[in-house]
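> quick one: sequence and predicted model below, then my questions.
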Amino acid sequence: MIVAHLDLDAFFAAVEELEQPELRSKPLVVGGDPHGRGVVATANYEARKFGIHSAMSCAEALRRCSHAVFVRPRHTLYREYSQAVWTAVREVIPTVERTGLDEGYLDVGEVAADFGRARVVAEAVQAAVRGATSLSCSLGVASSKVVAKIASDRRKPGGLTVVPAGREAEFLGPFDVRRLPGVGPRAEERLRRGGVETIGALAALPDAELKRLLPGKLGPLLRDRARGIDPRPLETTSETISISTEETFDRDIADVEQLKAEVRRMAERVAERLERGSQSARTVTTKVRYPDFSIRSRSTTLPVATDDGGRIAELACELLDRALADRPGALRLVGVGVSGLEDFRQLALLR
């Protein structure tokens, strides 16, 4: 098994910097009200120089950096960028397990026969993500999920760490024990009381000592992970939850009628896929990307599902108008998608 863990670097803050480039050189905190009880969702790397980190109170972040810029999270926008990221990833590695908007596992072994080739594939993933969204991501590549996850955090931001099979224990050994996934506050406290400070020390615990410090099933599980043993497969689903198509233009297009012609063509393509799968859809989405790589998407949901290409095209063009009304300008990419799929076709009534 060759698996990678992908983690987008300071994702919320990175999106805000793309949307507002003037924020890039400033300490930026995405979170709640610094004068209330708000909590930091994430901070950019400039803010992290002041010791600001996620889950810290915004009031404490403000105390540490009085000139930090605070912005409220825009989750709809982050979901749009996340979707673009995972679409780009799947063009390189088809099988993924998303564990959040900004992280997940990739079945690198599906496209790479060995760890040398895996490094090349991982670099291609990073390039695909940056090319599609201008976002950076860090990857860890290993023989198991637990090692890949720790490795992805090794060289942030934009780093790549490959741990070949047989080197897991050597790689994990020096890390603080709290870095091991599954070691919560209580387990950490018990281990430290027993003199276990590193992952390597946990890996070396004899059975009796392990049972004393971590009774039950947790102890053997964590010791296995400390040794790089983690048999969990990727959790994926083959169920289609949406259908979409998009196109990046050779040159940015500003002419609205030309854009609508592209949208209609894509809507018909989506409708054909619905027909082939004997499905219909309730939600239609139009996605646009501007020359600066910022992304917008607009959606509408029907009371009754449809598989009619003309109707999907009509709605997609209306959504394009909405997106361009919010932000006029030339577009680098347009996409049309449907979701809320149902396993039957909606029959139109003929009058």
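Yes, it's here. For clarity, every value in this text was computed on a predicted model and none was experimentally measured.
> switch to C-alpha atoms for all contacts and neighbour counts from now on
Fine.
> what residues are up against Glu170?
Residues near Glu170 by CA atoms under 8 Å, 6 or more residues apart in numbering: none.
> pretty sure it belongs to a strand, no?
No - going by DSSP: H, G, I helix; E, B strand; the rest coil, the assignment for Glu170 is helix, not a strand.
> find the centremost residue of this protein, please.
For the chain, Asp102 is the residue whose C-alpha lies nearest the centre (CA atoms, centre = their mean; 2.8 Å).
> is it correct that that residue is in contact with Ala13?
No - when contacts are counted by CA atoms under 8 Å, Asp102 is not listed as touching Ala13 (11.7 Å).
> use this one as the comparison:
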Amino acid sequence: MRPSGASIIHINVTDFAAAVAVAKNPSLADTPFVVAMEGSARTVVLTPSRRAWEEGVRTGMPLRLAKQRIPSLQVLPWDRQSTAKADAAITTIAQAYSPSIQCDRGGHIYLDMQGTTRLFGPVVDSAVHIRGEIKEKLNLDASVAVASNKLVAKVGTRTTRPAGLIQVREGDEASFLAWQDVSLLSGVGVATARLLSVAGITTIGQIAALKDDQVLAFLGKRGLALRDAARGLDSSPLQTGLPEKRLVQRKIRFAAPILEMDALHAAVVAAGEDAALAMRSAGLGCAKIQIALLYSDGRRTEASLRTKGQWVYDHEITLVAWKVAQLAASRRVHVLSCSLSLAELSPLAPTLDLFLPDAQHRSDSLQQAVDRMRHKFGPGILTHATTIAHA
């Protein structure tokens, strides 16, 4: 449990890729433009500029629709190198104030300032200095919030976008959230906001006021977590360390050395499902899956695969993990153990939504049902691996 006090700082550089483009080329400051991924089958807006946002362009909007709204819209490719450098520079600034930081890509960083007041004074003073350094050194305007937990701090930066500073004192979380728009709360995506508006719910405080039976009837079991969030309740710790250095790892040691691919397949699926559950529970997805095999003669082989997006669900992680395992299994020697690593972790890309349309809704709903069962009864209650091993 975290010590008391409003010691969490959240830094949020809004529309990060577009902000970096403007910092690099100030002449774009008053230009409607978007950053979009070139060459994709269905090109969508990754990030709109402030001017484009004011004219109705939003992240995730099809590029053709954005161009219909703004005929003069400029389209810039995603400058991965520049955004990575800006992320690293913000991290360097933050590390000077606290050793306990969570670095999320895209201009998002959390700091836990507990125990730093003797060095830097009140936490809000550190927040002011950090925001000033980011502006002075990188020419980036940031929203910065100080609160007692990550959830409230994140809502705080959303209320001051595109730039500003806010402090939510400990004990004031519920009152601060009460009058904020529901769209600012993590867990409320477009579909959920639409459903809530039908019921006349437009503020976070209205969600917080719902009783258990009302939440269950209206939003289902996941709504209870959303209602608790609306009350400012969050005990999640910082995921410390740089994102690219975080790993979720699982290792299976066989009772006796194996040669059978079916047994290896079962081990990979079991490890993949368990690791994927832990990853999703932390609100993360992965871009790299690695398998290492240790043989009876002491030698070791490894293989890995990457994606430009994210792997999140059991079915995709276990499928890719098995492909990687087959690449690693290059020797006909008995295997002693199998290690699986989910790497290059980052926060889940989409805005979490309780009511997603069509195929995505079904995929999310099935995965959430499986996750709930595993949390309640243990990871082994539902698994594909047993079927594979004994088919």
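Looks like it came in fine. This is a predicted model, so every value here is computed, not measured.
> returning to what we had before: quick one: map the residue nearest to the centre of structure 1 onto structure 2.
When structure 2 is aligned by TM-score structural alignment, Asp102 of structure 1 is paired with Gly107.
> pretty sure its match contacts Asn12?
Yes - between Gly107 of structure 2 and Asn12 there is a contact under CA under 8 Å: 5.7 Å.
> do a quick rundown of the strands in the stretch 251-351 of structure 1.
With strands called from DSSP state E, counting those that start in this stretch, the stretch 251-351 of structure 1 shows them at 280-289, 295-306, 331-342.
> next: structure 2.
Using DSSP state E, the strands of structure 2 run over residues 8-12, 33-36, 45-48, 74-77, 101-104, 108-112, 143-147, 164-167, 247-258, 284-295, 300-311, 335-343, 346-347.
> mean neighbour count and distance to His129 of structure 2 added to those strands, as a markdown table?
Below are the strands of structure 2 laid out as a markdown table (neighbours: other CA atoms under 10 Å; distance: least, CA to CA, whole Å):
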| stretch | mean neighbour count | distance to His129 of structure 2 |
| --- | --- | --- |
| strand 8-12 | 28 | 12 |
| strand 33-36 | 26 | 30 |
| strand 45-48 | 24 | 27 |
| strand 74-77 | 16 | 32 |
| strand 101-104 | 23 | 16 |
| strand 108-112 | 24 | 13 |
| strand 143-147 | 28 | 10 |
| strand 164-167 | 19 | 11 |
| strand 247-258 | 16 | 32 |
| strand 284-295 | 23 | 29 |
| strand 300-311 | 16 | 34 |
| strand 335-343 | 23 | 33 |
| strand 346-347 | 20 | 26 |
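> Ile204 of structure 2 is nearest to which of the ones you listed?
Closest approach to Ile204 of structure 2 among these (CA to CA): strand 143-147, 16.9 Å.
> residues in structure 1 aligned with the closest one?
By TM-score structural alignment, strand 143-147 of structure 2 lines up with residues 138-142 in structure 1.
> before we move on, the earlier item: TSV for the strands of structure 2, including distance to Pro26 of structure 2?
Below are the strands of structure 2 laid out as TSV (distance: least, CA to CA, whole Å):
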stretch	distance to Pro26 of structure 2
strand 8-12	20
strand 33-36	13
strand 45-48	16
strand 74-77	14
strand 101-104	25
strand 108-112	22
strand 143-147	19
strand 164-167	20
strand 247-258	38
strand 284-295	32
strand 300-311	29
strand 335-343	35
strand 346-347	29
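> so which of those is nearest Thr387 of structure 2?
strand 247-258 (17.5 Å).
> which neighbouring elements make contact with the closest one?
Packing contacts for strand 247-258 of structure 2, counted by 3 or more CA pairs under 8 Å, 6 or more residues apart in numbering; DSSP states H and E, involve helix 261-281, strand 335-343.
> doesn't Gly132 make contact with Cys94 of structure 2?
Quick fix: residue 94 of structure 2 is Ala, not Cys. No - the pair Ala94 of structure 2 / Gly132 is not scored as a contact, 11.7 Å apart, by CA under 8 Å.
> quick one: which of those two has more around it?
Ranked by neighbour count (other CA atoms under 10 Å), Ala94 of structure 2 and Gly132 place Ala94 first, with 26 against 16.
> quick one: contacts for the more buried one?
So Ala94 of structure 2 contacts Ile101, Leu111, Ile130 (CA under 8 Å, 6+ apart).
> which residues in structure 1 does stretch 177-185 of structure 2 match up with?
Residues 172-180 of structure 1 are matched to stretch 177-185 of structure 2 when aligned by TM-score structural alignment.
> same question, stretch 45-53 of structure 2
Stretch 45-53 of structure 2 maps onto residues 40-48 of structure 1, going by TM-score structural alignment.
> distance from the matching stretch to the middle of the chain?
On the basis of CA atoms, centre = their mean, to the nearest Å, stretch 40-48 of structure 1 is displaced by 18 Å from the centre of the chain it belongs to.
> okay, helices next: where are they in the stretch 1-150 of structure 2?
Listed in chain order, the helices of the stretch 1-150 of structure 2 (DSSP state H, counting those that start in this stretch) span 16-24, 50-54, 63-69, 80-95, 117-120, 123-138, 150-159.
> nearest to Ser339 of structure 2, out of the ones you listed?
helix 80-95 (29.5 Å).
> so which bits of that closest one are buried?
Using 16 or more other CA atoms under 10 Å as the test for burial, helix 80-95 of structure 2 gives Thr83, Ala86, Asp87, Ala88, Ala89, Ile90, Thr91, Ile93, Ala94.
> follow-up on the earlier one: now, which of the contacts of Ala94 of structure 2 sits nearest Ala255 of structure 2?
Comparing those against Ala255 of structure 2 with CA to CA places Ile101 closest, at 39.9 Å.
> list the contacts of the closest one.
Ile101 of structure 2 makes contacts with Ala94, Gln95, Ile109, Tyr110, Leu111, Asp112, Leu238, Gln239, Thr240, Gly241, as judged by CA under 8 Å, 6+ apart.
> excluding chain neighbours, what is closest to the fourth one?
If you skip the residues right next to it in sequence, Tyr110 of structure 2 has His10 as its closest partner in space, 4.5 Å away by CA to CA, 6 or more residues apart in numbering.
> any idea what that neighbour aligns with in structure 1?
When structure 1 is aligned by TM-score structural alignment, the residue opposite His10 of structure 2 is His5.
> shouldn't that match be in contact with Ser144?
No - look at His5 of structure 1 against Ser144 with CA under 8 Å: they stay out of range, at 9.6 Å.
> biggest helix in structure 1, by residue count?
Identified as the longest helix of structure 1 according to DSSP state H is helix 256-276.
> what stretch of structure 2 does that one fall on?
Going by TM-score structural alignment, helix 256-276 of structure 1 sits over no part of structure 2.
> can you check stretch 64-80 of structure 1 too?
Counting by TM-score structural alignment, stretch 64-80 of structure 1 lines up with residues 69-85 of structure 2.
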